[in-house]
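J.: pasting the structure only:
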């Protein structure tokens, strides 16, 4: 890499790297993106079951933030009981190669203990 992501004298938040981190930062956002990339479409409780350690409120907040950032699509069906599905938007799908690179890096660099 010839060009640095965070040149000296530039604040992290003012870089592409900082912007990307601001979108996926947090304990669960990247995990939600991962599951939606794997399953394509998921309902709220299905996501909650897949992420064993997430609370109802936290998942709700994370989904709202990801939707506001344009990374996921929330589709509500007008029926009783209400049905809502989540999927990755085109913008969210553009993060999948980054997830794949993280996976490959982890497989190559993890220390088997």
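T.: That came through fine. All values reported here derive from a predicted model rather than from experimental measurement.

J.: only C-alpha atoms for contact and neighbour calcs from this point on.
T.: OK.

J.: check which helix or strand covers residue 32.
T.: helix 29-39 (DSSP states H and E).

J.: That helix: what's the following helix or strand?
T.: Next along the chain from helix 29-39, counting by DSSP H and E, comes strand 41-43.

J.: Show me what that next one is packed up against.
T.: Counting contacts by 3 or more Cα pairs under 8 Å, 6 or more residues apart in numbering; DSSP states H and E, strand 41-43 is packed against strand 83-88.

J.: Work out the gap between the strand it packs on and the centre of the chain.
T.: Centre-to-centre, strand 83-88 and its host chain are 14 Å apart (Cα atoms, centre = their mean, to the nearest Å).

J.: A further structure is provided below for comparison with the first:
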């Protein structure tokens, strides 16, 4: 079944598609809280996420222009992730989610 034209034009739908995926919201949570995060810091924070899944999610977010990846020429290699301006634009969504959770889910 094809998506309807009105669904494709819906900004709520488009934003939900960005946040779709098992770990995406928690990756955003950590990047919003910590500004710059290394790969292994994200892994530890997220608990049971596999390195492959984390790499896939970060790559998807980078491809969408939401996450920036910076590689340092060091041994061992150091890679840091941060939100782009576009990614930071989602902070209000997460603020609202936190307020909802504090009020209704405690």
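T.: Here it is on my side, so go on. Fair warning: this is a prediction, and the values are worked out from it, not measured in the lab.

J.: on that earlier part again, from the chain's centroid, how far away is the helix holding residue 32 of the first structure?
T.: With Cα atoms, centre = their mean, you get 6 Å for helix 29-39 of the first structure.

J.: what span of the second structure lines up against that helix?
T.: Mapped onto the second structure using TM-score structural alignment, helix 29-39 of the first structure spans residues 24-34.

J.: Report the buried residues of the matching stretch.
T.: Neighbour counts over stretch 24-34 of the second structure (16 or more other Cα atoms under 10 Å) mark 24, 27, 28, 30, 31, 32 as buried.

J.: Pipe these into CSV and attach distance to residue 55 of the second structure per row.
T.: Formatted as CSV, these follow (distance: Cα to Cα, whole Å):
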residue, distance to residue 55 of the second structure
24, 11
27, 11
28, 14
30, 15
31, 15
32, 18
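
J.: which of those sit farthest apart?
T.: Greatest spatial distance among the buried residues of stretch 24-34 of the second structure (Cα to Cα): 24 and 32, at 12.2 Å.

J.: Please list the outside residues in contact with the match of helix 29-39 of the first structure.
T.: For stretch 24-34 of the second structure, contacts defined as Cα atoms under 8 Å, 6 or more residues apart in numbering pick out 19, 37, 42, 45, 46, 57, 81, 82, 83, 88, 91, 94.

J.: Apply 7 Å and report the result again.
T.: With Cα atoms under 7 Å, 6 or more residues apart in numbering as the contact definition, stretch 24-34 of the second structure has outside contacts at 19, 37, 57, 82, 83.
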